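Colleague: Any chance you could fold what I've pasted below:
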Amino acid sequence: MAKGAIVVGAGPVGLMLAGELRLGGVDVVVYDKLPGPSGESRGVGFTRRAAEVFEQRGLLERFGDVEWAQGHFGGVRIDFGKLDDNHFSVRGVPQFRTEEILEDWLGELGVPVRRRHEVTGYRETPDGVVVEYEGPDGHGEDSAQYLVGCDGARSLVRTLAGIDFPGWGATRGMYMADLVGAGVRQRPIGEKVPGGMVMAFNLENGVDRIVIHDENLRPPEDKSALRFGDIADAWQRMTGESLHHAEVRWISSFTDTTRQAEHYRSGRVFLAGDATHIHMPAGAQGMSVGVQDAANLGWKLAAAVNGWAPEGLLDTFESERHPVGEKLMRNTRAQTRLYLTGDEMEPLRAVMRELVALPEAARHLAGIVSGIDIRYDMGPGTHPLLGLRLAPGHELLLADGTRTRVAELLHPARGVLLVTGAAQDTATLLGAADGLGERVRTVVAEWAEPVTQDRPAAVLLRPDGHVAWAAPDGADLLRQALERWFGTGTGAAGRPQAVGAASR
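Modeller: I've put the predicted structure just below:
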């Protein structure tokens, strides 16, 4: 029998998606052309919402003690400490560390990661896809019900699927280097200097990451042509500090090229992460949005493989995540212009500094950067939380007196119907989920703190932590939400549902 899914790309997004699928009971395998993890660290942290996604699967604690960082929008500082919600991001976690943690997790889940296996093509069949690859033993084929390209900005899967990747070409570039013994002054959110911008912060164990935007220095098209001497010369010219004595661990460059896939799905083929969106790095959003792509797609694809996905469920991946990608393109382009242009932009920066002093403006910009302002269309309902995520740190008291948190309820990647004693007609609410078996876990508990707008008397959570229904909306709307996201069923396992064959 064909596998449930094949994931192409063993970066953070592909690994996260494979774990999500396995938690959903799907037979999944990851293919990657590299012989092992690259060891590179383009990303050096993740946003608050990405941290919450990791926490929802019990993964955040594996990162150990992390540094929670303040944020900015295009270099304009936002005081997260004055905001009601927690927008602090994680800084100083190199991408290879994230990949190590996720691959260890996949090992525990029994998901194979096949390295030195380069996918070269695929063809669709009436009930799945056949993937062609070149591996250590030569040419081979593998089959699955679905294929997901998490293979980066130059995605072969996207190209083979015929999905356009429109956007804007490069207008400026940046250099980065990881250095040992640099002794550089820390500039964690960057500093404007004559001719550009410089940034420096400790990455780990005495390794400093520097980033330079030099208006007079253009990144070469071929990154193998990069020379640290040019970067060190530029740093000295712009700051008066010498880096020439430092030991170089890694150098790279990037531009402000901004593109988004026209579609995230073509038949049985899906895209996630950098295969769907590339942009100038700003606030660790790139990898973080990709991790959220994985959390959104994983349970839906598992539902389709397991045969109970309601009609149109798979199409909601694109309808929910494509607008998020559009906003990502907009906000990173705005930040690039605010951050990297010259003195002619200073009046706008001054206005932005005034705006972020206003609580409502600060909340809006912080939500953009942190990712916790994402709201999906859940259909009818009146609760202010509808479509937003429920904060995973809220504590609950179970019937046996033990405490738990929202995040812990979501560890199995299942839906959760939480009902407290403050809800009206609790028996009817709990009965609405009868027959949904393993799809939705019902939990009776009390909030450790009083019921408020942020802690509803009863709430239905999707596996990705977003609120699909909340009291005081009634049982009829709850039943509609359950059927929309979890289908219908009888008995412990539920009745398999037909899956629409919608494409783009």
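
Colleague: okay, CA-based contacts and neighbour counts for the rest of this
Modeller: Will do.

Colleague: next helix or strand past the one helix or strand Gly290 maps to?
Modeller: Assessed by DSSP states H and E, Gly290 sits inside helix 285-306. Downstream of helix 285-306, the next assigned helix or strand under DSSP H and E is helix 315-340.

Colleague: if we can go back for a sec, what is the helix holding Gly290 packed up against?
Modeller: On a contact count with 3 or more CA pairs under 8 Å, 6 or more residues apart in numbering; DSSP states H and E, helix 285-306 meets helix 12-23, strand 45-46, helix 48-56, helix 315-340.

Colleague: now the angle from that helix to helix 315-340?
Modeller: 180 degrees (axes from the mean of the first three to the mean of the last three CA atoms, to 10 degrees).

Colleague: quick one, helix 285-306 and helix 48-56 angle?
Modeller: Going by the same axes, to 10 degrees, helix 285-306 makes 40 degrees with helix 48-56.

Colleague: Grab the nearest non-local neighbour of the residue nearest in space to the middle of the chain.
Modeller: Nearest to the geometric centre of the chain sits Val291, at 2.5 Å (CA atoms, centre = their mean). In space, and not counting its chain neighbours, Val291 is closest to Val13: 5.2 Å by CA to CA, 6 or more residues apart in numbering.

Colleague: To compare with the earlier structure, here is another sequence to fold:
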Amino acid sequence: MNTDVVVVGGGPAGLMLACELSLAGIRPLVLERLPEPSVEPKANGLLGQVVHMVDRRGLFERLSGSSGPPQPNSAYFMFAAMNLDLTLLDDSPIYALPVPQRRIVEVLVERAIELGLEIRWGHQVVGVRQDDEVTVDVVGPDECYRLRTRYLVGADGAHSVTRKLSGIGFPGVTYDRTTVRSAHVTVPATSIDQDTGALHVPGYGPVRPFQPHRTEHGGFSYAPLPGHPPLVSTTEWDQPETRAPMSLAEMRASIHRVLGADLPLDAPDGTGPHVLRRLSGGNTRVAERFGNGRVFLIGDAAHVYASGGGPGLNLGLQDAVNLGWKLAAEIEGHPPPGLLASYQTEREHAARRMVMNAQAQSALIAPGHDVGGLRDLFTELLGDRNTVQRLADLIAGADVHYDMGVPGAHPLVGRFAPEMAVHTSIGTIRLAELTRSARPLLLDLTDDASAATALSGARGAGDHIKIVTAKGESTDVTAVLLRPDSYVVWASSSPKPTAAELDALRVAASRWFGA
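Modeller: The predicted model follows:
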């Protein structure tokens, strides 16, 4: 059997990539070794830039279970268990979508089925070879078979078979000092402050939800996720090894060591699945390459972080959106030079930023009086608006900037397009509603629609680029050209762009879309 793209892995990143390819007119095949979607509790939500991205594919309301666009967290957040006062910022980049990973998978499976995609559950890749195409050997529930595909994408996790079979190294750092324990529990209703939602620990004091606490003996967090029992977690260093099954008694003892106080807790209500786990050590690794010939890696197959599943999930979904349209352009035969290679450059940059974030936070929550001195200094720095902005942007991924090859361009070029509302003949529309087809988009808010006129006259532009003329609510941006992943390749703030600006628009369209 021949197909254009085989995606290995039916988790969030693999399913998101399959949906992106489908929107671009490509029909990939998804292979997942598990017999059905996993219900194992993993990441607990999406954070930052990726929340905007799922909104721009029409998935936010499905995932959130509520109507309306995403709203920023404008009060507080945490960096290494230190408070980030987001009220210091004019616009917070911290957007949080609390939703368990298994629900994200459910929604993406539903979307994939709507798009007519095939997902083969219980099919495991056991061989990969490349020539002018990729040969993939697969073991299914009833048979072994072979596929020929133009491209293979590994979205099969930290222990990626695709990565290993393709000979791509996975260098990084293994941390063996930490032990993280997590459990879904019930706590006495009298322990919860009805006004703040804080958990009162007798002998220690209040612990606000979703705000990790650090002591000289470790870390503690309390997360009452909507629709689920509260999740409590501890982090300790240099714990003795054990092979005993994790238990609530072990969770209670760990909390006592960390906080110096006992927290009354019991098993959670309901049938679950519930978290009750112990993780010893961890890895922070980034693949040597995100692609090798016709094989590409996304998500945990390309990068993992000792801080847990959340950062990897956020980055993995954005890997998928970055790679999808580029791979589709290659398959359709109209890619501009270097387009597919830019996946490696851009997403490795984002992964390295997250490595810095994860390692810095790990260092700042470690035990020790010297770390305490460093935290005291950071606490002072966190009273500075610019410091808070920089850390908030780092956490959210809003600091990611791609080189679009246009020196001295508009400040938005290379950055994720901000949300905006525009007025069209059919009413007011958000930018997120204009991007759901995953096509390049020119949004022209100029007085004379000169950007749209300039681009519609360019050879082939209409075949690839969606052109919308409208009136905007802001004068900061009057025209903007977006890639399908919502990153800006050209922008203007002129009511009537100059001839030089319009020439730059045509060059940017040709550089990224071959138009």
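
Colleague: overall similarity of the pair, as a TM-score.
Modeller: The TM-score (TM-score structural alignment, normalised by the length of structure 1) is 0.89; 479 aligned residues with a CA RMSD of 2.3 Å.

Colleague: quick revisit: how about the helix holding Gly290 of structure 1, aligned to which bit of structure 2?
Modeller: Helix 285-306 of structure 1 corresponds to residues 311-332 in structure 2, going by TM-score structural alignment.

Colleague: How far does the matching stretch sit from its chain's centre?
Modeller: Here stretch 311-332 of structure 2 shows a centroid-to-chain-centroid distance of 11 Å under the convention CA atoms, centre = their mean, to the nearest Å.

Colleague: Please apply the same query to stretch 115-126 of structure 2.
Modeller: Relative to the centre of its chain, stretch 115-126 of structure 2 is centred 23 Å away, using CA atoms, centre = their mean.

Colleague: That one: end-to-end distance?
Modeller: End-to-end distance for stretch 115-126 of structure 2, by CA to CA, to the nearest Å: 28 Å.

Colleague: what span of structure 1 lines up against it?
Modeller: Under TM-score structural alignment, the counterpart of stretch 115-126 of structure 2 in structure 1 spans residues 109-120.

Colleague: Name the nearest residue to the residue mapped onto Pro166 of structure 1 from structure 2, ignoring sequence neighbours.
Modeller: Using TM-score structural alignment, the partner of Pro166 of structure 1 in structure 2 is Pro171. Leaving aside its sequence neighbours, Pro171 of structure 2 sits nearest to Arg285 (CA to CA, 6+ apart; 5.6 Å).

Colleague: For the alignment partner in structure 1 of the one you found, which residues are in contact?
Modeller: Using TM-score structural alignment, the equivalent of Arg285 of structure 2 in structure 1 is Arg259. Neighbouring residues of Arg259 of structure 1 by CA atoms under 8 Å, 6 or more residues apart in numbering: Phe165, Pro166, Gly167, Trp168, Thr276, His277, Ile278, His279, Met329.

Colleague: Among those, which ones are in strands?
Modeller: Per DSSP state E, strands hold the following members of these: Gly167, Trp168, His277, Ile278.

Colleague: what about the second one, neighbour count?
Modeller: This means Trp168 of structure 1. 14 (other CA atoms under 10 Å).

Colleague: Against Thr258 of structure 1, how distant is it?
Modeller: Trp168 of structure 1 is 5 Å from Thr258 of structure 1, by CA to CA.

Colleague: what does Asp230 of structure 1 give?
Modeller: Applying CA to CA to Asp230 of structure 1 and Thr258 of structure 1 gives a distance of 26 Å.

Colleague: Look at Val416 of structure 1 and tell me its secondary structure.
Modeller: With DSSP: H, G, I helix; E, B strand; the rest coil as the basis, Val416 of structure 1 sits in strand.

Colleague: What is the equivalent residue in structure 2 for it?
Modeller: Counting by TM-score structural alignment, the partner of Val416 of structure 1 is Leu441.

Colleague: Please apply the same query to Tyr339 of structure 1.
Modeller: Looks like Tyr339 of structure 1 aligns to Ile365 there (TM-score structural alignment).

Colleague: wouldn't that match be in contact with Ala80 here?
Modeller: Yes. The pair Ile365 of structure 2 / Ala80 is scored as a contact, 5.7 Å apart, by CA atoms under 8 Å.

Colleague: Thought Phe80 was touching Ser89 of structure 1, still the case?
Modeller: No. If you go by CA under 8 Å, Ser89 of structure 1 and Phe80 don't touch, sitting 9.9 Å apart.

Colleague: For those two, work out which one has more neighbours and name it.
Modeller: Ser89 (24 against 19).

Colleague: residues in contact with the counterpart of the more buried one in structure 2?
Modeller: Matched to structure 2 by TM-score structural alignment, Ser89 of structure 1 sits across from Tyr95. Counting by CA under 8 Å, 6+ apart, Tyr95 of structure 2 makes contact with Leu47, Gly48, Gln49, Val51, Pro70, Gln71, Pro72, Asn73, Ala396.

Colleague: Give me the mean deviation of the match of helix 285-306 of structure 1 from structure 1.
Modeller: Taken against structure 1, stretch 311-332 of structure 2 registers an average deviation of 0.8 Å after superposition, with mean CA distance after the TM-score superposition for structure 1.

Colleague: Show me which positions of that stretch end up buried.
Modeller: 311-329, 331 (16 or more other CA atoms under 10 Å).

Colleague: what about the match of Arg285 of structure 2, which SS state?
Modeller: Assignment for Arg259 of structure 1 (three-state DSSP): strand.

Colleague: Distance check, the closest residue to Ala309 of structure 1 other than its chain neighbours against Arg375 of structure 1.
Modeller: The spatially closest residue to Ala309 of structure 1, leaving aside those adjacent along the chain, is Ala303, at 4.7 Å (CA to CA, 6+ apart). Here the distance between Ala303 of structure 1 and Arg375 of structure 1 works out to 22 Å (CA to CA).

Colleague: And for Ser253 of structure 1?
Modeller: Distance from Ser253 of structure 1 to Arg375 of structure 1, by CA to CA: 33 Å.
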